[in-house]
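*Asks:* Need coordinates for the following:
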Amino acid sequence: MDQNYYDVKGLIKFIFKNKRQINFYDLDMQISNKILFPLKFKFVPYEKLLSAYSTKCYEMAVKCSRVYNGFPLIKISYRMQDMLRKNIEIRLPIAINKFMKKTKITREIFDKFWNNENFNTNKEEKIITKDDNMNNDMLIERACLLRLVLYMLCPYILYINI
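*Replies:* Model (predicted):
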C-alpha cells in the first residue's frame, strides 16, 4: 500500500501480487461499509482480473470529511477458477486522522491490537532446534554424494571441484 495526501484529499495505491498459477476474477475492494464513515473513496477504473504471476496497482482517490481516529476495515473479494466468491477482511493497524499522518504506536499496543482483532487465525509456528540446523560437514557430505550421483549419470562431462 502506498499513500499520498494533501490537505483533506489524497491518493491510495494498493499493489496486489498474484503468486499463484491461476487467475483471480472479479477483484473488488471496499474500505469500511459504515454509512457515517468520514472517508470517501473513489476508485480509478481498474481491470478486475488479476492474472497468474502478475502484479497490479489499483488506485483510489480519498477525501476526509471530518476527524477520524480509527482503524479502517478493508474488504477484498474475488473469484478463482471454481467461480465461488471468496472474501478477505483486513482491519488495518493504522490509525487515521484528518490529514492521514502516520501514527507511531509502541510494539505492546500494536501486539495487543493485532491479537484482539483475530489476525492470527491462520498463524503457524515452528520451533527450530539445534538438530534442525545443518553444519558444514553435513553440507560437504551431501555435495560429495551429489557429485557421485551426477558422475554415475554422465561420467565424461562432470568435473566439479569441491
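*Asks:* only C-alpha atoms for contact and neighbour calcs from this point on.
*Replies:* Noted.
*Asks:* Quickly find the element holding residue 74.
*Replies:* strand 73-79 (DSSP states H and E).
*Asks:* counting contacts, what elements does that strand pack onto?
*Replies:* Applying 3 or more C-alpha pairs under 8 Å, 6 or more residues apart in numbering; DSSP states H and E, one finds that strand 73-79 contacts strand 25-31, strand 85-91.
*Asks:* C-terminal to the first one, what's the next element?
*Replies:* If I follow you right, that is strand 25-31. strand 39-43.
*Asks:* Show me what counts as buried in that following strand.
*Replies:* 39, 41 (16 or more other C-alpha atoms under 10 Å).
*Asks:* Of all the residues in the next helix or strand after that strand, which ones are buried?
*Replies:* As assigned by DSSP H and E, the chain's next helix or strand after strand 39-43 is strand 55-64. With burial defined by 16+ other C-alpha under 10 Å, the residues of strand 55-64 counted as buried are 56, 58, 59, 60, 61, 62, 63, 64.
*Asks:* Please generate a structure for the following sequence too, so the two can be compared:
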Amino acid sequence: MQDALLDLPCVTLSGEQKTLGDFAGKALLVVNTASQCGFTPQYKGLEQLWQQYREQGLVVLGFPCNQFGKQEPGDAKEIAQFCELNFGVSFPLFRKVEVNGPGAHPLFVELKQRAPGLFGTQKIKWNFTKFLIDPASGKVTRYAPTTKPEAIKASVEALLSR
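*Replies:* Below you'll find the predicted structure:
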C-alpha cells in the first residue's frame, strides 16, 4: 500500500496514536466491532485468524462502533476488559468510531469507497463488516457481517502467499 490509507490517524483503546502505516507490508483485516451484538462471538474467530496468521503477516484491527443498535455502549476500558475476558482478544483494538454519516472515521470513509457494499452502497449495514486490505496493491475486499472470520481464511492465505 503506497497511498493515503497508510496515513489515516487512529487511536488505540489505550490512547496510543497509530496509522495503518505502522502495519506497512502486512495484510490488514479491519473490522467494526461491538460487544453486545449477535455477531459478537466472531471475536473468537478473529482472534483465531490473528493467532494463526500473524507470524505470516496478517494484522487484525478492531474498531468498536456504537452506531448499530447502541451495541457498544462501554468506554475504552470496559471494551478492552470485555474482549479480553470473554474472547481472549489480543489483536489491536481502537477507540470507538463512527463508520457511517458525517462523523464517520476517515478510515471507514476510504474503505467504503474502495470496497462498496451491495449495489454500490457506501454504507456499512451492521457491526462486524470486514475489510481485507492487500499489502501490495492496497486493494480492499469487503465481507458482510454474516461472513464468519473462518470463511475468509482462503482469502487471507492467498494474500499471505504472494
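*Asks:* where does the TM-score land?
*Replies:* Here the superposed chains carry a TM-score of 0.20, computed using TM-score structural alignment, normalised by the length of the first structure; 69 aligned residues with a C-alpha RMSD of 6.3 Å.
*Asks:* still on that earlier bit, which pair of the buried residues of strand 55-64 of the first structure spans the longest distance?
*Replies:* 56 and 64 (25.7 Å; C-alpha to C-alpha).
*Asks:* Other residues contacting the strand holding residue 74 of the first structure?
*Replies:* The contact list for strand 73-79 of the first structure, computed with C-alpha atoms under 8 Å, 6 or more residues apart in numbering, reads 24-32, 85-92.
*Asks:* Now with 6 Å, please.
*Replies:* Residues from elsewhere that reach strand 73-79 of the first structure (C-alpha atoms under 6 Å, 6 or more residues apart in numbering): 24-32, 85-91.
*Asks:* mind listing what's buried in it?
*Replies:* Neighbour counts over strand 73-79 of the first structure (16+ other C-alpha under 10 Å) mark 73, 74, 75, 77, 78, 79 as buried.
*Asks:* Please convert the residues you listed to TSV, extending it with distance to residue 5 of the first structure.
*Replies:* Below are these laid out as TSV (distance: C-alpha to C-alpha, whole Å):
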residue	distance to residue 5 of the first structure
73	19
74	19
75	22
77	26
78	28
79	32
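*Asks:* nearest to residue 41 of the first structure, of these?
*Replies:* Closest approach between those and residue 41 of the first structure, by C-alpha to C-alpha: residue 74, at 11.9 Å.
*Asks:* excluding its backbone neighbours, what's nearest that closest one?
*Replies:* Nearest non-adjacent residue to residue 74 of the first structure, counting by C-alpha to C-alpha, 6 or more residues apart in numbering: residue 31, 4.4 Å away.
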